[in-house]
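Participant: Structure here, sequence nowhere to be found:
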C-alpha cells in the first residue's frame, strides 16, 4: 500500500496533508476578499442589493473564462488547491491591496497636482504598477514555495490567468455597482466593455509575469533572475496601454490598445500550442526508456500524447474495472506525464540527483499500483485497445510488475543524450 496518496505523489508532496503555506494563503485571501467586498459599500453609493446584482452580472464571464483555463490545463493539470489559492489571491489580497494603495496614491497626487491630473495619473500609471505588482506577488510566492509545480509556459499562464480572473471578478462588481448607481442604462455599456469586448484584460496582463516566472522556474543561469522582471514590465506596459489609451486618447486610444492586446493574445495562443507540443515530445522522448521494465507498454505512449487517446483509455478502464479503474487510469496518465516532466527538469539541471531519484521512485510505484488496479475486478483481463500490435493485429498485454521488487524498477539505459546529465 502506498505511503502517500496518489494525489500527494502527483503533486510532489512529502505527506498527505495539504501544504500549510497554501492553507495560510487561502485563509488570508478569504479574509481580504471579505474586506474588499465590504469596502464596496463605502466606495460606491447605492442600495446594498447592487452588490448582489453586480456579482450576478460578473459571474458568467468569470465562469466561462475559468472553464477556458481549465480546458487549456487538461494535459498536465495543476493541483486544484493551487488554482483556488491563485484565484482567491487575485480576488482578495491583490484587489484589496490595489484599492488601498491606489486610493492613497490618488489622494496624495490630488493635493499636489489637483483632482483631475491625479485621476489621470492614477489610472494610467499608478494602477497598472500597483495592480500588476500585487498579482505578480502570487506568482513569486508559487515560485518560491511550489516551484516544482511550474513546468513550463502553460503553467505560468494558467496560474497568472486564475489570479487575473479573481481580480477582474471583484473589480467588475465594483464597476457594475458604479453603473447601477449612475445614469440608468449606463450599466449595460459597462457590461459590454468589461464582460464581452475585453474580458481577458487582467488575465492577459498577468500572463506576461507568468511567462517570466515560468522561465525562472525551468531554467538555470542569470536569465532566470531577469525573466520575472521583464515579464512584470510587459504586464505593466499592456495594462498602462489599455488604461492610458482610453483615458488620454479616447476611442482612438482604446482601439489601438485593443489591437495590440489582440496580437498579444494571439502570441499567447501560439505559446500554449507550442508548449503542448513540447510536452508531447517529452512523453515520446523519455518514456520509451521504461518500456523494457514493463512499466509502460509501447503503445501507451501515443495514447498519452492526445486527450482523445486519454479519454479512450479512461473509457476502457471503466469497462475493465469500474470507478476504481477510471481513477487508476487517471493516476497512471498523470503520473506518466509527471515522469516525463521530471526527466526534463533533470536534463535542464533544475533538480538535484537525490530529489530526482526519490520522486521518480514515488511516481513509478504509483504507476505500478495504478496498472494493477486496471484488472482488479476482471478474472481474465482484456488488453487495452490501444495496446494492439500494429504488425500482427493481435493484442499484447503489458507485463505486470507484481513480482518485481520496487528497487529494481529502474529504466534501462536510454540512448546517449536522453539520460540525466549525471548518469552519462
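Facilitator: Looks like it arrived, so ask away. Keep in mind it's a predicted model, so treat the numbers as computed, not measured. Residues are numbered from 1 along each chain as shown.

Participant: rest of the way, CA atoms for contacts and neighbours
Facilitator: Noted.

Participant: how far out from the middle of the chain is the longest helix belonging to the chain?
Facilitator: Once the chain is assigned using DSSP state H, the helix that runs over the most residues is helix 223-286. Counting by C-alpha atoms, centre = their mean, to the nearest Å, helix 223-286 is centred 16 Å from the centre of its parent chain.

Participant: Next up, the contacts around residue 245.
Facilitator: Listed by C-alpha atoms under 8 Å, 6 or more residues apart in numbering, the contact partners of residue 245 are 252, 253, 254, 256, 257.

Participant: My guess is residue 381 contacts residue 320. True?
Facilitator: Yes - Residue 381 is in contact with residue 320 according to C-alpha atoms under 8 Å; the separation is 7.5 Å.

Participant: adding another structure so you can compare the two:
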C-alpha cells in the first residue's frame, strides 16, 4: 500500500522567493502569450494551406471539395465525442486537435511531401516511381508524425485532461478528422478540376469515384491510423512516472504501427482494383472493428472503475450512498441530468453534468493512486475535486439518487458501511433524516491509502438538526427519495 503525506497547510503570510513562488513571470510564461502564439500559429497555417489548396484546385474546385469534404466531419466528431462521455475532456483540447490537424499538420504534410517527391523525381528522373515511393514511404511518415504532434502537445501540456486510452483515442481522432477534412478538399477539388478539363458535366466520373472511396468507403482511414498513436499515448498516461522507458516506447510503438498501416493503405493502390479491395477487406475493416471494440470495452471498464473507487468517499461522507451506482451508469447519468433540468432548469442540468465529470475524475485519480501511479500532486488534486463536488452537492445529489432508484426499481444500490438510519439519509434511512453524512467531521491527515481514514470527512453543517431547505424533497418538490 502507498502512503500519502498529510494535507499541506496553507501559507499564512505573503509568498516570497523562499516559498518557491515566482513573483514576476517572464512574458513568455504568461498564459495569454502562449494562447495568443498558438492561435496565431494555427491561423497562419490555415491561411497558407487555404491558399495552397485553392491554387491547386481553383476557386470552383475548392468550393466543391469543401462542400463534399465536410460531410463526414460531424459524424466522426460525434462518434469520438460519444466515446468521451464517461469523463468528457474540455472542448478547447478537441478544438485545438482538430485545428492542428486541419491547418498545421496538413501544411507540414503538403510542403514536406511535395519537396520529397520533387527531390526523388529529380534524383531518379522517374516521376512515376517518385509519386509511388512518396505515397507509400514518405507520406505515412510525414503525415503521422505531424498528426502525432497534436497528441504529444496535449499529453505534455494538458496532462490532467489526458488520463487514459479513451483520451488518447479522442484527441487523435479529432486531429485525424481535421487532417482528413483538408486533404479531402484537395483531392475532391482536384478530381472536380480533372472532370472539368475532360469535359465531364458536373460531379461525375473522377469526382464521384474519389468521393466514394474517401468519404463513403473509408472516412475512418486517417482516424484509424492516428488512433494507434493515441492508444500508445493513452497507455503511457496510465503508467507510473518512474516507468520512463514505458512512457517513451509505447507512444513510439503506436506511431510506428500508424505509419505501417498508413503505408499499407496507400500502397494498396499499386496492387490494382482487386489488391485495393483485398487490403480494405482483410486489414482496414477488421482493424477498424477491433479498435472500436477496444475503445468501447475501455469505456465500460472506466464506468466499472467509477463504481469500484467512489465507495471510499461514501464511507468518508463526501458522497451519497447511491452515487457510485448512478455515476457508474451512463443511463443513470443522463436521467439525473434530465431530472434536474425538468425541475430546476438547464443551469441545474449543467451543474449535475459538472458533478458527474468531477466525480469521474476523482475515481480515476484514486484508481491511479491505488495502483501507485498517482503524481506528486495527488492530495492537492483530490482536495480540489472534492471541493468542486461539495459545492454542487445540493443540486446533484437528489438527481443522482433519483436516477439510481429509477434505473433499479427492484434492487436499490447497496448501503455502504457506515450508512443507514443511524447515519442519516442512506438507503433505508427514515423520512426526515439529515441528507448527507453526520456533521462535525473535519479535514484530517490521511492515514494508509485505501482506508476510510485516508480521506477527509466532510463537514456540511455545524447544526445536526434536519434542515428542510437542504433536503432532496425541498430541492425537487416532485421527488421523495424515501418512498418505497
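Facilitator: On my side now, so go ahead. As the structure is a prediction and not an experimental result, all values here were calculated from the model.

Participant: coming back round to it: ok, the contacts of residue 245 of structure 1 in structure 2, which still hold?
Facilitator: Among those, those whose aligned partners also touch in structure 2, counting by both residues aligned by TM-score structural alignment, their matches' C-alpha atoms under 8 Å, are 253, 254, 257.

Participant: a markdown table please, covering the residues you listed and showing distance to residue 195 of structure 1 and neighbour count.
Facilitator: Listed next are these as a markdown table, based on distance: C-alpha to C-alpha, whole Å; neighbours: other C-alpha atoms under 10 Å:
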| residue | distance to residue 195 of structure 1 | neighbour count |
| --- | --- | --- |
| 253 | 19 | 18 |
| 254 | 16 | 19 |
| 257 | 17 | 20 |
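
Participant: Export those residues as CSV, with columns for distance to residue 309 of structure 1.
Facilitator: Rendered in CSV, the data for these read as follows (distance: C-alpha to C-alpha, whole Å):
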residue, distance to residue 309 of structure 1
253, 46
254, 44
257, 40
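
Participant: Going by distance to residue 10 of structure 1, which of those wins?
Facilitator: Distance to residue 10 of structure 1 across these (C-alpha to C-alpha) is lowest for residue 257, with 40.8 Å.

Participant: Return the residue of structure 2 aligned against that closest one.
Facilitator: Structural correspondence for residue 257 of structure 1 with respect to structure 2 (TM-score structural alignment): residue 279.

Participant: how about the nearest residue to that match, chain neighbours excluded?
Facilitator: Computed as C-alpha to C-alpha, 6 or more residues apart in numbering, the closest residue to residue 279 of structure 2 that is not its neighbour in sequence is residue 268, at 6.4 Å.

Participant: So the match of residue 257 of structure 1 versus residue 395 of structure 2, what's the distance?
Facilitator: 53 Å (C-alpha to C-alpha, to the nearest Å).

Participant: can you check residue 379 of structure 2 too?
Facilitator: Going from residue 379 of structure 2 to residue 395 of structure 2 by C-alpha to C-alpha gives 26 Å.

Participant: what do we get in structure 1 for residue 166 of structure 2?
Facilitator: With the correspondence set by TM-score structural alignment, residue 166 of structure 2 lines up against residue 154 in structure 1.

Participant: Please apply the same query to residue 248 of structure 2.
Facilitator: Counting by TM-score structural alignment, residue 248 of structure 2 lines up with residue 225 in structure 1.

Participant: again with residue 299 of structure 2
Facilitator: Alignment of residue 299 of structure 2 against structure 1 is given by TM-score structural alignment, with residue 276 as its counterpart.

Participant: before we move on, the earlier item: which of residue 381 and residue 320 of structure 1 has more residues huddled nearby?
Facilitator: Neighbour totals were compared for residue 381 of structure 1 and residue 320, and residue 320 leads with 22 against 13 (other C-alpha atoms under 10 Å).

Participant: Mind telling me what element that one is part of?
Facilitator: The secondary structure element spanning residue 320 of structure 1 is helix 307-347 (assigned by DSSP states H and E).

Participant: ok, the spatially most central residue of structure 1 - contacts?
Facilitator: In structure 1, the centroid-proximal residue (C-alpha atoms, centre = their mean) is residue 158; its distance is 2.8 Å. Residues in contact with residue 158 of structure 1 (C-alpha under 8 Å, 6+ apart) are 69, 72, 73, 207.
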